[in-house]
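Peer 1: got a structure for you, letters missing:
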């Protein structure tokens, strides 16, 4: 499976490198675009879920790394839930 990394910027300016076991991330995000926090989390949930299922289809088991990445995104996003207008920028894919 072609792995994809994507770098994001949280509302406080911190950056994070994220992992997907599939290039499906490219169907949900555009480098340089800014997403509302809840939209970013929802898109991440959907994209990483699809990526994990693609691993299951190919290897017979879900991708725990994709689910770990989603859990990290959800934990990090929770810090900004009360911040009005919080956004996440997708910086780049690699």
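Peer 2: Received the coordinates, thanks. Given the structure is predicted, the values throughout are model-derived calculations rather than measurements.
Peer 1: only C-alpha atoms for contact and neighbour calcs from this point on.
Peer 2: Noted.
Peer 1: hang on, residue 40 packs against residue 86?
Peer 2: No - counting by CA atoms under 8 Å, residue 40 does not reach residue 86; the two are 10.3 Å apart.
Peer 1: and the two? which has more neighbours close in?
Peer 2: Ranked by neighbour count (other CA atoms under 10 Å), residue 40 and residue 86 place residue 40 first, with 21 against 17.
Peer 1: here's the one I want to compare it with:
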């Protein structure tokens, strides 16, 4: 199963390198695109959940690393939830 990494820029300008065990993230995010924080959270949760399910279908167990990545994204997002115009930019995919 091909894994990938993707890099995002948070509203404060910090960059984060994220992991997915599947290329499915490409179906939910576009490099160069900015997403309102709630939309970004929804898209990454969907993508990483599907990626984990694909691992489960192939290997018989969910991908804990994908769920750990989702938890890290959700935790980072907490710092910006009070900002109604907070956006996250997807910088690139690293395949």
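Peer 2: The structure has been received and is ready for your questions. Being a predicted model, the structure only gives us computed values, none of them experimental.
Peer 1: what touches both of residue 40 and residue 86 of the first structure?
Peer 2: Here residue 40 of the first structure and residue 86 have no joint contacts, going by CA atoms under 8 Å, 6 or more residues apart in numbering.
Peer 1: show residues contacting the strand ranked longest in the second structure.
Peer 2: When the second structure is parsed with DSSP state E, its longest strand is strand 87-94. The contact list for strand 87-94 of the second structure (CA under 8 Å, 6+ apart) reads 4-11, 29-37, 40.
Peer 1: those, buried ones only, as a ChimeraX selection?
Peer 2: Buried subset of these, written as a ChimeraX selection, criterion 16 or more other CA atoms under 10 Å:
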select :4,5,6,7,8,9,10,11,29,34,35,37,40
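Peer 1: right, and the helix or strand after the helix or strand hosting residue 46 of the first structure?
Peer 2: Using DSSP states H and E, residue 46 of the first structure falls within helix 37-59. Next in sequence after helix 37-59 of the first structure, counting helices and strands by DSSP H and E, comes helix 64-78.
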